[in-house]
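S.K.: show me the folded form of this:
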Amino acid sequence: MPIYLDLHELPEGITAEHVAEMHQADLKIEHEYNCRGLTYWCDEKRQTAFCLIEAPNKQALKNLHEKAHGEVPLKIIEVEDTIVESFLGRIKDPEKAKNTKLNIINDPAFRVLMIIETSNYLNRLESNQYTLFTQKFHNNVSKTLKKFTGRIVKKDNNSYLVSFKSVTDAVLCALKIQFQFKYVTPNLDPSTRRLNIALSSGVPITNKDNIFEETITLATRMCDFIKEQLVITTEVKLLYESENMNASIDDKMIRTLKPNEEKFLNQLIDFVEQIWNKPNFNVNDFSKALGLSKSQLYRKLTNLTGLSPNSFLKEFRLHKALNLLHKQYGNISEIAFETGFNSAAYFSKCFLEKYGILPSKYIQQHIG
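M.R.: This is a model prediction of the structure:
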């Protein structure tokens, strides 16, 4: 049977005790709807609760809540129990407190998510290459994550997605990984071995379809496109400072994205995802679509990414082309035109400049 996670916004004055009573009410009649309540998370501060329920379908879950206590969820998403556990740490109620009839769980589902990416885009695609560098890097990262109680949700040889309950743990862990990276191997080749870390925070359900999708998307984009090595959202910065008696974040070590920069980054990537393969698309169209003058677009984009609008679009297309080559979706000419380049020769020249290898050579090596 599918497992669902649902979101409830708590009315003013509703406490963790009230939510525990509602959970008990669900459990009393769950059999009538062929459901099984697994656990829930309650956050009095943010006035939210999330229920994890096994149910035949979403409607059965809604009917159960409606009859038990009348609090129908705002949104329901289907989830995998293993994924929920890796993000949130459990898929059943914590051990009941002794001598209490009501198991009150005041345990927020709010998390700080960390994305770590090491090596350039080409090497990240070739994630089956397990070198001495990656071994040392992974050993260091594993120890550091354990020390700061980070839960690994997903990893491969070149990237991590990690969940933290504590903002302080997440920030200190990121700084430690950044510091250790310099000493993992001597004489690093900066073109292939680079490190990017991004921290974003949020709750498991928003208006997106998948668990923590909004938070993961923002952190991934920060990691992929922001020019600094370590970048965090304003929310993470403010939470860190409030947890640490207003100890301030060192701007030289950590880039904090302002809310308007976060918004611009998401608008930018959402837009570029739609138009990147149109060959005649130019900077005028770019600035017009984003409601900015050419100089405003140039200033905002270089401030975030270090790239001009033309260079940014070209790199975006090259990443898409590399993906297609890697997946063997066509020959070089087909992929060049598919990704918005006007000629295969120009595409090959740009590809060589970016990745240090001709597309033809890459195909030989990859297929070979």
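S.K.: okay, CA-based contacts and neighbour counts for the rest of this
M.R.: OK.
S.K.: which residues does residue 150 contact?
M.R.: Contacts for residue 150 were tallied using Cα atoms under 8 Å, 6 or more residues apart in numbering; they are 162-165, 169-170.
S.K.: what's stretch 260-271 in contact with?
M.R.: 218, 221, 233, 290, 304.
S.K.: alongside the first, I'd like the structure of this one:
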Amino acid sequence: MPIYMDLHDLPDGITAKDIAEMHQEDLKIEHKYNCRGLTYWCDERRRTAFCLMEAPSEQAVIDLHQKAHGAIPQRILEVNEAIVESFLGRIQDPVKSQNTSLNIINDSAFRTLMVVSLKKKVLRNKEFETLNAAIRGYHKSISNIVSNHNGRIVKEKSNTYLMSFDSVTNAIQSAIKIPEIHNCVITPDLEFKIGISAGIPVTKKESIFEDTIKRATNLALISKEKVCISNEVKDLYESENQNNSIPNEIDSLNVQEEKFVAQLMEYTEDNWSHSNMTVSDFQKSLGYSKSKLYRTMMAILGKSPNSFLKEYRLNEALQLLDKQNSNISEIAYKTGFSSPAYFSKCFQERYGVLPSKYSKQIA
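M.R.: Model prediction:
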């Protein structure tokens, strides 16, 4: 039977005790709707609550809540049980809340998410095996750092990690330590791209934590020498640490910069593969003049619009080469380059090797 997570916006005056009582009312009649309540999360500060329930359909969840206490959820998502546990750390009531007359769980579902991407700077043949071995060796070290800071690795794919933390401070401390692994190993052609954002699991999006994952991914993509965090994460860190400033290893974006990055990435993701896409298209989409767009991108990303678009396409091309499902010409056109020759030239300038030679190295 499917698992659903729902969102309830809490009216003023509603407490964790009230939510616990409503949860008990659900449990009393859940059998009538072929449902099974698993647990819930309540955040009095942010005025949200989330229920996790096994049910035959979304409508069954609505009908149960309506009959039990009348509180209809604002949003319902079908979720994967294992993914929920990876993000939130549990799919049942906490042990301390069991075997009591009323399970009051004042436990927020708000999480800090971190994306860590290990990127190869160059792909020269003589360093290729050493580089890949170093990347494989980092996995255990990264896992240990995250675990030691009460975090969980939700997903790991293509040298990119998605992690979940209960506190901003733990996430930032992990983010500072992870690149230190690199300093202990001689792999100069590898860089760590790290972004941190925070949010709730259920929004208007179709997947759990989708908004927060997207923001963290974007922040990792644009990060330069330092870890890049959202403005909200910065504020939360300072709140958790008695208004102490964020560490020097961290860069934060303000609200307007975050908005710009979100618009830039959304437009890029929808159009990057079109070979006729130009900087003028960025200007029109974002509503910026040529000079303002250049200044803004240099300030936030450290790249000009042309350099950003070229590097984005080359990164996508590298991923396609790693999959080995297409030849060089196909990849060139798929990633928006005007010709295979121009693609090969750009790829060699960026990675220090022709794409044809790189493809043979990984074959």
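S.K.: mind checking which of the contacts of stretch 260-271 of the first structure land in strands?
M.R.: residue 233 (DSSP state E).
S.K.: and the contacts of stretch 260-271 of the first structure, which are buried?
M.R.: Buried members of the contacts of stretch 260-271 of the first structure, counted by 16 or more other Cα atoms under 10 Å: 218, 221, 233, 304.
S.K.: just put the contacts of residue 150 of the first structure in JSON lines and tack on distance to residue 319 of the first structure.
M.R.: Shown next, in JSON lines, are the contacts of residue 150 of the first structure (distance: Cα to Cα, whole Å):
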{"residue": "162", "distance to residue 319 of the first structure": "24"}
{"residue": "163", "distance to residue 319 of the first structure": "27"}
{"residue": "164", "distance to residue 319 of the first structure": "30"}
{"residue": "165", "distance to residue 319 of the first structure": "33"}
{"residue": "169", "distance to residue 319 of the first structure": "33"}
{"residue": "170", "distance to residue 319 of the first structure": "29"}
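S.K.: and these, which of them are buried?
M.R.: Buried, going by 16+ other Cα under 10 Å: 162-165, 169-170, out of these.
S.K.: ok, back up a step: looking at the buried ones among the contacts of stretch 260-271 of the first structure, which is nearest residue 125 of the first structure?
M.R.: residue 221 (16.7 Å; Cα to Cα).
S.K.: so who does that closest one touch?
M.R.: Here residue 221 of the first structure is in contact with 265-266, 269 (Cα under 8 Å, 6+ apart).
S.K.: if we can go back for a sec, wait, which of the contacts of stretch 260-271 of the first structure is closest to residue 333 of the first structure?
M.R.: Using Cα to Cα, residue 221 comes nearest to residue 333 of the first structure of the contacts of stretch 260-271 of the first structure, at 28.8 Å.
S.K.: which one in the second structure is aligned with that closest one?
M.R.: In the second structure, residue 221 of the first structure lines up with residue 218, judged by TM-score structural alignment.
S.K.: any idea which helix or strand carries the residue nearest the centre of the second structure?
M.R.: Nearest to the mean C-alpha position of the second structure, by Cα atoms, centre = their mean, lies residue 213 at 2.5 Å. Using DSSP states H and E, residue 213 of the second structure sits in helix 210-222.
S.K.: would you reformat the contacts of residue 221 of the first structure as a markdown table and include neighbour count, distance to residue 149 of the first structure and secondary structure?
M.R.: Output for the contacts of residue 221 of the first structure, formatted as a markdown table (neighbours: other Cα atoms under 10 Å; distance: Cα to Cα, whole Å; DSSP: H, G, I helix; E, B strand; the rest coil):
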| residue | neighbour count | distance to residue 149 of the first structure | secondary structure |
| --- | --- | --- | --- |
| 265 | 22 | 30 | helix |
| 266 | 16 | 29 | helix |
| 269 | 14 | 32 | helix |
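S.K.: I appreciate the help and will end here.
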